[in-house]
Structure formats: C-alpha cells, structure tokens
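Participant: what follows is a predicted structure for the sequence shown.
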Amino acid sequence: MASILSTIASYLPQHEGLLPKWLLFISAVSIGNSIQTYATLSYTARVYSENPSLKNPPKKSDSTAPSSAVSAYSHPTSTVTPLSARTFGTWTLVQSMVRLYAAYNISNPQIYQMAYWTYVIAFAHFMSEWWIFGTTKWGAPLAGPVIVASSSLIWMWLQWEYYVQ
C-alpha cells in the first residue's frame, strides 16, 4: 500500500504548498467535464438553463419555428446545442491543459500568468452569461464554476510572490 501511494505521489507536482495540487485537481475535473460535453448535453444544459427568448415566448400564431425545434434540445428552456456543448468542452480542455502545465511549472511567471488568465476568462464568461446575456441563473450548476474561478483567482493573486521568484 505504501509503495502505491509513493508511486502516485511521484506523479503529483513537486512544488511545496497546495496551489499546484489544486491546479492539478481542477485540471483533472475539467478534463472530465470536457469529455462529458461530447457525450451528453444534460450537464451543460443545467448550467445554461435559461433561454431568454423563451421567457416571453411568441404566441402560437406568431411562431415561425417548427414545434419540434425546442424538443431537439435536452432541456426545453436551454440554449445548449450539440455544437455549443462541444465548443464549450474544447474551450474547457484548452484551459485544463494550461492549468495542468501551471501545476508542474508554477514558478514560471509566464505559465503562472497564463493559468491566472484562464480563471479571469472563465469568471468573466460565467458572470456575463448570468448578468448580461441571461442564459444562466444563480444556483448550484453556476455556483461551482464561479466559486472555483473566483477562489482560484484570489489564491493565485495572493500566492504570486511565493511561487514566482
């Protein structure tokens, strides 16, 4: 058992502190999230559960869309399509790779900054979808990414001088 744990530990980032391990963990979770966006729409549709155009749906006589248009989605009030889910998954995978590199190269200022920017972009994306575009609402599906992005931003900001010398 001890040899298994030491083998696993040898693959973890070797820098001191928890931030590199956090970046690795979030990377792994995000890679899993990327894979699921290719397999199903259901989880992505939970985050983007609001379709602003359906808040005031047109009257039946005004509708030009076929009645089956909404049923093509996994969630009838979601704006998520197979293409948007895969695009989101690819975007998440790119961010995961940057964070993965940062976990193992955390003392490199350029890589640290790139990882930091991935959280800035993620935070800006989710907040704009909530506050500006109205495609999501506050709840557990949105809280997760917002809390991870904001806490990682604060943590990385505070730890810059510790890791980047």
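Facilitator: On my side now, so go ahead.

Participant: drop to CA atoms for contacts and neighbour counts, all remaining ones
Facilitator: Will do.

Participant: identify the residue spatially nearest to residue 79, adjacent ones excluded.
Facilitator: residue 51 (5.4 Å; CA to CA, 6 or more residues apart in numbering).

Participant: that neighbour contacts residue 45, doesn't it?
Facilitator: No - look at residue 51 against residue 45 with CA atoms under 8 Å: they stay out of range, at 10.3 Å.

Participant: need the overlap of contacts for these two.
Facilitator: 78-79 (CA atoms under 8 Å, 6 or more residues apart in numbering).

Participant: neighbour count: those two, which is higher?
Facilitator: The neighbour comparison of residue 51 against residue 45 (other CA atoms under 10 Å) goes to residue 45, with 24 against 18.

Participant: another structure for you, compare them:
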Amino acid sequence: MEHVQEFVTKYLPIPSLLPAWTLLVGTTAIINGLQNFLGDSGSKLVYIKGAKKGLVNPLQARNFGLWTLTAGVVRLYAAYNITNAAVYDIAIATYVIAAVHFFTELLVFGTCGLTGGAISPIVVASSSLFWMISQRAFYLGG
C-alpha cells in the first residue's frame, strides 16, 4: 500500500493523503460517470428501490452520469490545486451536494436502499466532506 501511495503522491504538487484521496475519488467518479453513458445498470444498483418503481432509465442514468463526471473533474482539479481556496471550496461543495442527494434519496424519496450501491457514495461523500473541512486551514494556510 505504501508503494501505491508513493507512486500516486509523486505526481501531485503536495504529496499528502488528502490530495491523493481526492485524485482517487475524482478518477473513480469519472469512470462511474462514463459508465452511466453505456447503460443504466449502475444506476439501478444505486437507486435500487427507484429501479423497482421504473424510475431508473437510460436518460436518468445519463443525467446522473453527467453530474458524476462533473464532480469527478472538479475533484481531479482540486487534487492538483489543493492550496487554491476557490477550487478547494468547490470540491467541498461537490461532496455536500452528493451527500444531500444520497441522504434524501435514501431517507426522503425512498429510491435508494441500504445496499452497497447507495451506502458507498454516502460514506465517500460524508467522510471526504468532513476530511476536507477539517484540513481546510492546513491546505489554505489559515
């Protein structure tokens, strides 16, 4: 694991864990976003209850894919510009939006279930959000 961290961080301007994590999450989001253009099977895993109600379709998957792709690009940019306050805050906003979205789909709208498809993005968005907020002063100097 240490070798992977060294490999990834040597390409980042600040070789530390938060930019490396942000790079990983951004890359994953881009891959997932592109996957949603190929079909709606991934969205059906996330919105499992919505899929049973016929709410998940190719158009919804592509819209979800566009959001995920956009968030991924922002996060990649943040990984390489972790000391830029505007970029840092926009990256935080992507996690806020994702957390609110998945929590409301789970608790309010009932389209997500307690499965890996929904729990994974909730955990990633929530933990990344708290991590970025807690480290903001460190990376932005105050």
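Facilitator: Cool, the structure landed. Remember, predicted model here, so these are calculated numbers, not experimental data.

Participant: what's the TM-score once they're superposed?
Facilitator: The TM-score (TM-score structural alignment, normalised by the length of the second structure) is 0.89; 136 aligned residues with a CA RMSD of 1.8 Å.

Participant: who are the contact partners of the residue nearest to residue 79 of the first structure?
Facilitator: 77-79, 134-136.

Participant: distance check, residue 102 of the second structure against residue 51 of the second structure.
Facilitator: 15 Å (CA to CA, to the nearest Å).

Participant: more neighbours, the two?
Facilitator: Neighbour tally, residue 102 of the second structure and residue 51, criterion other CA under 10 Å: the higher count belongs to residue 102, 22 against 18.

Participant: contacts only, for the alignment partner in the first structure of the more buried one.
Facilitator: Taking TM-score structural alignment for the superposition, residue 102 of the second structure sits opposite residue 126 in the first structure. The neighbours of residue 126 of the first structure, taking CA under 8 Å, 6+ apart as the test, are 142, 145-146.

Participant: check residue 156 of the first structure too.
Facilitator: Residue 156 of the first structure touches 19, 116, counting by CA under 8 Å, 6+ apart.

Participant: cool, and residue 115 of the first structure?
Facilitator: For residue 115 of the first structure, counting by CA under 8 Å, 6+ apart, the contacting residues are 95, 98-99, 102.

Participant: how close does the helix or strand where it lies sit to the second structure?
Facilitator: Residue 115 of the first structure belongs to helix 109-131 when assigned by DSSP states H and E. Compared with the second structure after fitting, helix 109-131 of the first structure deviates on average by 0.4 Å (mean CA distance after the TM-score superposition for the first structure).
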